Structures are given as C-alpha cells and as structure tokens.
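Trainee: Pasting the sequence and the predicted model now:
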Amino acid sequence: MADKINISMVDGYYSPSTVLWLLAEDLTVRQAALLLLNEDPEDYPDAEYPDNHRQVPSGYQAARQVIASALLAKKITGVRAWKTKTAYDPDGLESWQEEIEGDLCANRSTINMESLRAWLASKNVTVEQFAGLSRTSDDFLDREDPSYSPKLAATIAAWRHVKQSPINGLSIKRQLADWLQANSARFWPDGMDSKVTDTFVNEAARIANWDAEGGRPAISDTKNDKSAVDLSERSSANRRTVGPPSTRSFSADLDDEIPF
C-alpha cells in the first residue's frame, strides 16, 4: 500500500467561513476544488472564467481536474451538468442554449461531500479540512479546554508555520519571532493581548527554534532581538581558529526550566 498522504492547513487553522462551507451536504465542483486548497469559494466566484485567471489561486486547475474526473468516471456521486453554447437555426432567426456533452460545468455540477471524502480516503489521501468537523483543531488550540495555554498554542503554531513555509536567507529564530510578534495576540482572550510581551516572543522563538546551531544566514535585528549576535565577529573568530567540529551536547542549549 502506498504511504498515506496528509494535506494539512498551514498553522492548523480553519477560518469560520471554511467550516460553514464544510457543513454542506453537496457543493459544486468549483466550490469543492477551492475548499481542497483551503480557499473560501466566496472569494473566487469567477474562477471558471478564462479572462479572470489572475484571480484563480495556485493549484485550482489541478484540484478542479481531480474532482471533475472522479465525477465523470462516477467514482464519486453527484449531478453532472454540461457547459452550453449558443446554437442557431439555419436562418439565424432563432437561438437556444445547447449542451456540450462531456464538457463539465464546474459551476453547475454538484458532488456529494461524503462521497468525495470516501473517495479521497480510498486514494490514501487525507485532507484535514475535508475529513469532517468532529476535530477541527488540535486539543492545545481548544480555548474551552481547562488546560488551554495561550503561550503553548502560540509557540506550537509558530513552529508549524515556519516549518511549513520557511523563508530562505532568514534565520529560523528570526522567522519564529516575526510570526509570533504578528500573530500571538489571537491566542489570548479578548482584551488580554497585552500579555504578548517582547520577553515572551523572544523566549518562545528560542524554544521553538530547531536550528539552534545556526547554519543559515541570519538577519540580525538588535532593536527587536535582544540576543542578536554580531555575525561578522563570529565569522572572524571562525577564520582565526581552526579545529575539529564542536562536540557540544544538544542538551547544553536547554534551560533548566521554561522561562514563561
């Protein structure tokens, strides 16, 4: 059996509108294709029109083809509707809309969502936002959980985001800190975003940083990163000293206790 494929949303979040779409029993091919990409179908009403390709998210044509071909092959259940063209009588006095059989209309063809989920599962493909709404996020993101910790949720979410969408040329710690600075407030209850301090951002970024030994060029920002290192001095030191690779234990980077 082929390895199971897992397609997950960046940061593991579901926008409210996406969740509402997923409650539908049936959706059009266009809507389902956009949801497969974690896009709100309402944002792309003209995805099917060639003149508006600039408004089509990356991957739409592939997602549309996957779903449309499964519907045409009757691998998933739904209602097939064909595109139409204008036909005229020989004299050109009358016209009507004529179906183009085999040319699926993604705006009018509908699919049953449970059927689509089952078909994806048969292909060993798991799409988290399609798998159902019984668990739309991890436990650590559940604010109703008595053990919910906004600091933990923000730190893990930052780790996930940078792991999935790293930026070349910027240190992992800097990317984590930037994401935390911009997004941490949403993990705190309303009115408590003042808890997001520079100390928290720096310490959370340090803990989530898996590249503690370096290895990528870092962009130092002494204003926002109190622990910034002068890379030019480090580079000079390395040129002056030649020796065997460091054997320092990884555990040396760990604090005795988490400082927040």
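Mentor: Received it, and whenever you're ready, just let me know what you need. Everything numeric in this text was worked out from a predicted model, so none of it was measured.
Trainee: C-alpha from now on. contacts and neighbour counts both.
Mentor: Noted.
Trainee: host element of Asn238?
Mentor: Assigned by DSSP states H and E, Asn238 belongs to helix 231-240.
Trainee: structure B:
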Amino acid sequence: MMTKIYLTVKIVCALYILYRLWLFLFRRKAEGLWDRLYRWARIIRIMMWRWHKRRITSKAERRKRSTVRNQKKKKEAAAVAPSTYCEVIGKTKSVYIPDPKKAKEPVRSEPLPESDFIGEDDDISADDVDDILEPMDDRDLQELMEPGLSEADPDFSQAMTYDDINNMVAVATGANKDETDTIRAVETLYSIRQSDIYEFILSESDNKDRIERLINERFDENEASHSTPERPEEKTSSFDWSQYV
C-alpha cells in the first residue's frame, strides 16, 4: 500500500513540474526569447556556411598548387633522366670515336682538278678584245622568218586530237561519208602509216582494202596529194570502236 501511495505522489509531482514548465515556456513573456533564439540560429548557420565555403576554396587552391608542383617535378625528372631509359630497339652496341679531321670534311667530297687559270689581267683594254657580234639587218630577219623554215617535217607524224581519231574511225567503219571528213581521215591515216595504231585499225577493220585504196588514190608514188578522193563505200564494219576511243 505504501508503494502505491509513493508512486502516486511521484506522478503528481512530475505532472506539476511539467505544468509549471509549460507555463514558463509558452507564456507571453517568453515569446521574445524564442525569436532571439531563432535569430541566433540563423546567424550561426550563415557563419558556418561562409566558413565552409572558404574552406572549400582554400582546399581547391592547395590542390591546384600541389598539381603544378608535381608537374614541374615530373618535367625536371624527365629532363635529367639517364640515357638508359631512352634506349632504341635494335640500336647498335658499337661505339664510334670520330676523327676530328674527318668530321670537318664533307661526306661525299672529291678533290677538284687543278686549273691553269692564273687570274684576270687588269691591263687588257676593250680594244684588244675581238667583238664580232653584229646586229642583224631586216634581210637576215626575213630569211629566218620564212614560212618554209617553220613548217613541220613531213617525215614525222603529227599529233592527233580526239576529233581526228573519231573522224578516222567513222570513215574507216563507213559511218561517215562526207567528202571533207574522208579527205581528213585519209590524211590522218597516211600520217600514221608507220605506227602501231595504223596496223591496229587495219587488223580490226573489215574495210582494209577500201582504206588502202583510198590512201593510194589520195597519194601517188611521189607522195603528192590529189584533188578528189574516191567516195567511201557504204559498207560498215561490225567492230565496236567505242571501247578504244
């Protein structure tokens, strides 16, 4: 029974203490205390945030300085590294001691032949020197500019253009029957009569006899051209010239 009474007294005392504490904390006179505590908490939080920011900045600067310092140390170590770390695969093991005298000479030098030139004579005047160069007159210039001298040698074949080749193939196959084109094709064939192209055209064309007859009629034994050749026949060749032109 005494235990129950003692426990009841303790509970009542605890409730009374809590009631008085409630009144002390939440009465109107204590409202200013809570505002001050909240203001102090905000000030402390801002100060801690600023301190943490300065700490992060200083830590980043220290890390940057240490990185630059390590890079400088690595460069210095690489600059003074011994030659054993820079060996080349397959390098020779022989040691050559160069001769200082031979090192000054060029690699592919050859001795110059001796000359009998004794130098220039300053006492020689302009009158003692033979000057046989004379300006050319108009007659000499006309002789040099004669048309016959600038003409091509008929013994040598001239260059052919694509139009000449196409015209020659068209006349050889019988596709082109124009008189002017025929004359030009015969002259082209005659200019290449000693070449492989001429033999190729004769071997691949079905009109070999006609081509030879046109050349014989166009040029005589003295290689003088006639005025009009024979008109080509209407016979066409079945050979495909487009793959060679």
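Mentor: The structure has been received and is ready for your questions. Computed from a predicted model, the values in this text were never measured in an experiment.
Trainee: TM-score of the superposition?
Mentor: Overlay of the two chains. TM-score (TM-score structural alignment, normalised by the length of structure 2): 0.19; 71 aligned residues with a C-alpha RMSD of 5.5 Å.
Trainee: Okay, buried residues for the helix holding Asn238 of structure 1 please.
Mentor: By neighbour count on 16 or more other C-alpha atoms under 10 Å, the buried set for helix 231-240 of structure 1 is empty.
Trainee: helix or strand right after the longest helix belonging to structure 1?
Mentor: Determined from DSSP state H, the single longest helix within structure 1 is helix 150-164. Downstream of helix 150-164 of structure 1, the next assigned helix or strand under DSSP H and E is helix 172-183.
Trainee: Now do that next one against helix 150-164, angle only.
Mentor: When axes from the mean of the first three to the mean of the last three C-alpha atoms, to 10 degrees is applied, the directions of helix 172-183 of structure 1 and helix 150-164 differ by 120 degrees.
Trainee: counting contacts, what elements does the next helix-or-strand element following helix 172-183 of structure 1 pack onto?
Mentor: Downstream of helix 172-183 of structure 1, the next assigned helix or strand under DSSP H and E is helix 198-208. Using 3 or more C-alpha pairs under 8 Å, 6 or more residues apart in numbering; DSSP states H and E as the contact test, the elements touching helix 198-208 of structure 1 are helix 150-164, helix 172-183.
Trainee: same for the last one, what does it pack against?
Mentor: Using 3+ C-alpha pairs under 8 Å, 6+ apart as the contact criterion, the secondary-structure elements in contact with helix 172-183 of structure 1 are helix 150-164, helix 198-208.
Trainee: Can you tell me which of those is nearest to Thr28 of structure 1?
Mentor: helix 150-164 (29.5 Å; C-alpha to C-alpha).
Trainee: Give me the buried stretch members for the closest one, please.
Mentor: 150-151, 153-163.
Trainee: Between helix 198-208 and it, find me the angle.
Mentor: 50 degrees.
Trainee: Let's have the buried residues of helix 150-164 of structure 1 in JSON lines, adding distance to Arg174 of structure 1.
Mentor: Below are those laid out as JSON lines (distance: C-alpha to C-alpha, whole Å):
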{"residue": "Pro150", "distance to Arg174 of structure 1": "20"}
{"residue": "Lys151", "distance to Arg174 of structure 1": "18"}
{"residue": "Ala153", "distance to Arg174 of structure 1": "19"}
{"residue": "Ala154", "distance to Arg174 of structure 1": "15"}
{"residue": "Thr155", "distance to Arg174 of structure 1": "13"}
{"residue": "Ile156", "distance to Arg174 of structure 1": "15"}
{"residue": "Ala157", "distance to Arg174 of structure 1": "15"}
{"residue": "Ala158", "distance to Arg174 of structure 1": "11"}
{"residue": "Trp159", "distance to Arg174 of structure 1": "12"}
{"residue": "Arg160", "distance to Arg174 of structure 1": "14"}
{"residue": "His161", "distance to Arg174 of structure 1": "13"}
{"residue": "Val162", "distance to Arg174 of structure 1": "10"}
{"residue": "Lys163", "distance to Arg174 of structure 1": "13"}
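Trainee: Now render the helices and strands packed on helix 198-208 of structure 1 as CSV, adding distance to Val19 of structure 1.
Mentor: As requested, those are exported to CSV (distance: least, C-alpha to C-alpha, whole Å):
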stretch, distance to Val19 of structure 1
helix 150-164, 19
helix 172-183, 21
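Trainee: Name the helix or strand for Leu33 of structure 2, please.
Mentor: Judged by DSSP H and E, Leu33 of structure 2 forms part of helix 31-79.
Trainee: related to what we said a few turns ago, counting contacts, what elements does the longest helix of structure 1 pack onto?
Mentor: Against helix 150-164 of structure 1 (3+ C-alpha pairs under 8 Å, 6+ apart) you get helix 172-183, helix 198-208.
Trainee: can you tell which of those is closest to Thr110 of structure 1?
Mentor: helix 172-183 (36.7 Å).
Trainee: List the buried residues of the closest one.
Mentor: So, applying 16+ other C-alpha under 10 Å, buried residues of helix 172-183 of structure 1: Ile172, Lys173, Arg174, Gln175, Leu176, Ala177, Asp178, Trp179, Leu180, Gln181.
Trainee: and of those residues, the nearest to Leu22 of structure 1?
Mentor: Nearest to Leu22 of structure 1 among the buried residues of helix 172-183 of structure 1: Trp179, at 28.0 Å, using C-alpha to C-alpha.
Trainee: what about the nearest residue to the closest one once chain neighbours are set aside, distance to Leu180 of structure 1?
Mentor: Sequence neighbours aside, Ala158 is the residue nearest to Trp179 of structure 1 in space, at 6.2 Å (criterion: C-alpha to C-alpha, 6 or more residues apart in numbering). Distance of Ala158 of structure 1 to Leu180 of structure 1, computed by C-alpha to C-alpha, to the nearest Å: 6 Å.
Trainee: now swap in Val125 of structure 1 and tell me
Mentor: From Val125 of structure 1 over to Leu180 of structure 1 the distance is 31 Å, taken as C-alpha to C-alpha.
Trainee: would you say Leu27 of structure 1 is within a strand?
Mentor: Yes. Per DSSP: H, G, I helix; E, B strand; the rest coil, Leu27 of structure 1 lies within a strand segment.
Trainee: who's in contact with it?
Mentor: Applying C-alpha atoms under 8 Å, 6 or more residues apart in numbering to Leu27 of structure 1 gives the contacts Thr110, Ile111, Asn112, Met113.
Trainee: Show me those residues that map onto strands.
Mentor: Thr110, Ile111, Asn112 (DSSP state E).
Trainee: Serialize those to JSON lines and add fields for neighbour count and distance to Ser232 of structure 1.
Mentor: Output for these, formatted as JSON lines (neighbours: other C-alpha atoms under 10 Å; distance: C-alpha to C-alpha, whole Å):
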{"residue": "Thr110", "neighbour count": "22", "distance to Ser232 of structure 1": "60"}
{"residue": "Ile111", "neighbour count": "24", "distance to Ser232 of structure 1": "59"}
{"residue": "Asn112", "neighbour count": "19", "distance to Ser232 of structure 1": "60"}
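Trainee: No further questions, thank you.
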